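K.L.:
requesting a structural model of the entry that follows:
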Amino acid sequence: MNKKRRILSLPAIAALLLAGACKSEQTFDASGAFEAEETVISSQAQGVILRLNVEEGDVLDSGAEVGCVDTTDLSLTRQQLLARIEALTARKPETAVQLAALQEQLTTAEHERDRLAHLVAGDAATPKQLDDATAQVAVLQRQIAAQRSTLRTSTDGLDKEARALAVQVEQTDDRLRRCHIVNPVRGTVLTKYARANEVTAPGQPLYRIADLSHMTLRVYISGRQLPEVRIGKRVSVYTDAGGKGGDMHHAEGTVTWISDRAEFTPKTIQTRDERADLVYAVKVRVPNPDGRYKMGMYGEITFD
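P.N.:
The predicted structure is shown next:
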């Protein structure tokens, strides 16, 4: 009797084992590799790198100054420009001083004209004397006007030269600012291309950086799966948890981009429908606060 019960229990045990195996077997909707948006930081100045405080693996904040290119030549150029502007300013004529003598003569001539006008009214002077005095006033007025015009022209010319030099000063200041190497984006330094005491030039790469706090899992789906996916959709992301048990680490991600055109299935990627020759690329943004996900790491998703 006991033997019979044992025999009858074997199918049940097999069924349980089969159910457990099926339950542990996970079916994924798409797979792909993790990637991050990389930025190559290049030099914006010509000269010797005096300082570059960047090492691979460093986490840099946006706006942090990480180095400097030698500014000696530019600083000297700026000093020369400022000295030339100062010299031009010193050459500008002082209109009041230049016209003071003529203005004094005009005042005297006007007083003489007015005096003669009173004398002519009292028949104590001749009209010719008054005409001569009036003519003298007119001559002095014309001389002052001509002198003022000459001084204005000279001043305008010097002002134009000074403004042109001021623009050069601003350009030099901009070049000086570019000598300071400022990190533009927050992220982790992946590769360092240059070091202190090396000569650099505009456009020459200094280091490569990427924001690894969020990673992008690029997966591929078939045309049949396309209606299931939309931008903003939450999906489950699975990666190898490590160890010998074959466990999977689970996280959630958000669909941020769906390709609008099909492409041939990449050889390194598997899809749920292996018969699909054409697939659509999908980007899933996944938080990476602990640095678990690495660039090139394999991952899979389910649409839940």
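K.L.:
CA only for contacts and neighbour counts going forward, please
P.N.:
OK.
K.L.:
what residues are up against the residue nearest the centre of the chain?
P.N.:
When Cα atoms, centre = their mean is applied to the chain, the residue found nearest the centroid is residue 184 (6.2 Å). Residues near residue 184 by Cα atoms under 8 Å, 6 or more residues apart in numbering: 62-64.
K.L.:
and which of the residues you listed is nearest to residue 118?
P.N.:
Comparing the contacts of residue 184 against residue 118 with Cα to Cα places residue 63 closest, at 80.3 Å.
K.L.:
residues contacting the closest one?
P.N.:
182-185.
K.L.:
A strand includes it, no?
P.N.:
No: under DSSP: H, G, I helix; E, B strand; the rest coil, residue 63 falls outside any strand and is assigned coil.
K.L.:
residue 33 against residue 293, yeah?
P.N.:
No: counting by Cα atoms under 8 Å, residue 33 sits too far from residue 293 to count as a contact (9.9 Å).
K.L.:
would you do the same for the sequence below? I want to compare the two.
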Amino acid sequence: MSGPIERSRAAKRRNALPLRATLACFVGLAALGACSRHEAPVWQGYVEGEYVYLASSQSGTLAKLGVQRGQTVAASAPVFALEAVDETAARDEARHRLAAAQAQLDDLQTGKRPPEVRVTEAQLAQSEATARKAALQLARDEAQWRAGGISQAQLDDSRAQAASSAAQVRELQNQVRVANLPGRVAQIAAQAADVEAAQATLTQAQWKLDQKRVAAPAAGLVYDTLYRVGEWVQAGSPVVQMLPPQNVKLRFFVPETVVGSLAPGRKILVHCDGCAAEVPATITWVSNAAEYTPPVIYSNEQRAKLVFMVEAHPVMQDAAKLHPGQPVEVRLQ
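P.N.:
Modelled structure (predicted):
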């Protein structure tokens, strides 16, 4: 009797083993599911670059290209230069015209040169001596006329000579005073206006010349060069495409149930393929509009499809690790 009973008990034990294993698996999966529900959600996104296109406001042949694609340059580093023969000549001409206008203004403000004034003063001294001689001769002739020694006509000649000499002295005295005076107010004002116009022309010519040489507005990566040396570049046509590190940003998409909890200033962590460690970033913009809108009404199934764009910027030193178009995974820090 013991044989059949023992065989029955052994069969029950064998049947119970798969059931226990199955229950253990279900318990393990349930525990794993419970753990996964507590993990931070991960959202998909990509890296975006806001490029800076460097161009000149002037046309010309590309004379020098100082950077190469993939090169990192510092702020204010020379990037490219266009030929500037005409602009250099215009600058030099404007500079000389300004110097001439300024010299004329200085001449008007100082009056005649000292040697010219001394010539007039010498003529005045000679005229004064002649006037004194004429005055003495007139005095003698008047005495002779009273004594009856000369005629009335001779006395009149002496008087005319004395008056002429005195008038010449007064003329030269006025010339000396005028020679020491600056130009008239209206002349000086007109010449000062010419100086300002010449200065404005020089400033304009210098600006056009400076536009032929373009430097990097900020440190960054030379993403691409669009012209080769010797090619003609139209005014406003970009020659170099740059990507400063502050212009690297992240775009990722979150569901409608999460967007309300995100705001600028929130910290996130970014994972990308090839990155040795997660890159920290800060949310800078959250979209107010959904990327997908149902055609008629919001049903529960359609609301699950709503996603909102969020933008974030990494710290400057980590921006070089990210490349435009690179897919990333984002989670809250």
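K.L.:
TM-score for these two?
P.N.:
Once the chains are laid over each other, their TM-score by TM-score structural alignment, normalised by the length of structure 1 reads 0.70; 287 aligned residues with a Cα RMSD of 4.4 Å.
K.L.:
what number of residues lie near residue 30 of structure 1?
P.N.:
23 (other Cα atoms under 10 Å).
K.L.:
what do you get for residue 73 of structure 2?
P.N.:
20.
K.L.:
over to residue 175 of structure 2?
P.N.:
16.
K.L.:
give me the more crowded residue out of residue 33 and residue 293 of structure 1.
P.N.:
Shown here are residue 33 of structure 1 and residue 293; by other Cα under 10 Å, residue 293 has more neighbours (23 against 18).
K.L.:
which residue packs closest to whatever residue of structure 2 lines up with that one, ignoring adjacent ones?
P.N.:
Under the alignment (TM-score structural alignment), residue 293 of structure 1 pairs with residue 322 of structure 2. Leaving aside its sequence neighbours, residue 322 of structure 2 sits nearest to residue 47 (Cα to Cα, 6 or more residues apart in numbering; 6.7 Å).
K.L.:
over to residue 44 of structure 2?
P.N.:
Here the residue nearest residue 44 of structure 2, using Cα to Cα, 6+ apart, is residue 329, at 4.8 Å.
K.L.:
which stretch of helix or strand covers the one you found?
P.N.:
If you go by DSSP states H and E, residue 329 of structure 2 is part of strand 327-332.
K.L.:
again, but for residue 310 of structure 2
P.N.:
Counting by DSSP H and E, residue 310 of structure 2 is found in strand 307-314.
K.L.:
for that strand, name the packing helices and strands.
P.N.:
Judged by 3 or more Cα pairs under 8 Å, 6 or more residues apart in numbering; DSSP states H and E, the packing partners of strand 307-314 of structure 2 are strand 248-255, helix 256-259, strand 279-290.
K.L.:
neighbours around residue 88 of structure 2, how many?
P.N.:
Neighbour count of residue 88 of structure 2, defined by other Cα under 10 Å: 16.
K.L.:
helices or strands up against the longest helix seen in structure 1?
P.N.:
If you go by DSSP state H, structure 1 has its longest helix at helix 127-178. Under the contact criterion of 3+ Cα pairs under 8 Å, 6+ apart, helix 127-178 of structure 1 touches helix 72-91, helix 95-121.
K.L.:
possible to save those helices as JSON lines with distance to residue 43 of structure 1?
P.N.:
Below are those laid out as JSON lines (distance: least, Cα to Cα, whole Å):
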{"stretch": "helix 72-91", "distance to residue 43 of structure 1": "16"}
{"stretch": "helix 95-121", "distance to residue 43 of structure 1": "49"}
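K.L.:
so for residue 2 of structure 1, which of those sits nearest?
P.N.:
Using Cα to Cα, the nearest of those to residue 2 of structure 1 is helix 72-91, at 98.1 Å.
K.L.:
can you list contacts of the closest one?
P.N.:
158-159, 161-162, 165-166, 168-169, 172-173, 175-176.
K.L.:
who touches the residue nearest to residue 221 of structure 2 when sequence neighbours are not counted in this structure?
P.N.:
Residue nearest to residue 221 of structure 2 in three dimensions, not counting chain neighbours: residue 72, with 4.4 Å by Cα to Cα, 6+ apart. Contacts here follow Cα under 8 Å, 6+ apart; on that basis residue 72 of structure 2 touches 219-222.
K.L.:
among those residues, which are in strands?
P.N.:
220-222 (DSSP state E).
K.L.:
name the nearest of these relative to residue 236 of structure 2.
P.N.:
residue 222 (18.4 Å).
K.L.:
to which residue of structure 1 is the closest one aligned?
P.N.:
So, by TM-score structural alignment, residue 222 of structure 2 is matched to residue 189.
K.L.:
surely that match and residue 212 touch.
P.N.:
No: assessed by Cα under 8 Å, residue 189 of structure 1 is found out of contact with residue 212, at 9.8 Å.
K.L.:
out of the helices and strands packed on strand 307-314 of structure 2, which gets nearest to residue 134 of structure 2?
P.N.:
Counting by Cα to Cα, residue 134 of structure 2 lies closest to strand 248-255 out of these; the figure is 98.1 Å.
K.L.:
how far away is residue 275 of structure 1 from residue 250 of structure 1?
P.N.:
Between residue 275 of structure 1 and residue 250 of structure 1 the computed distance is 27 Å (Cα to Cα, to the nearest Å).
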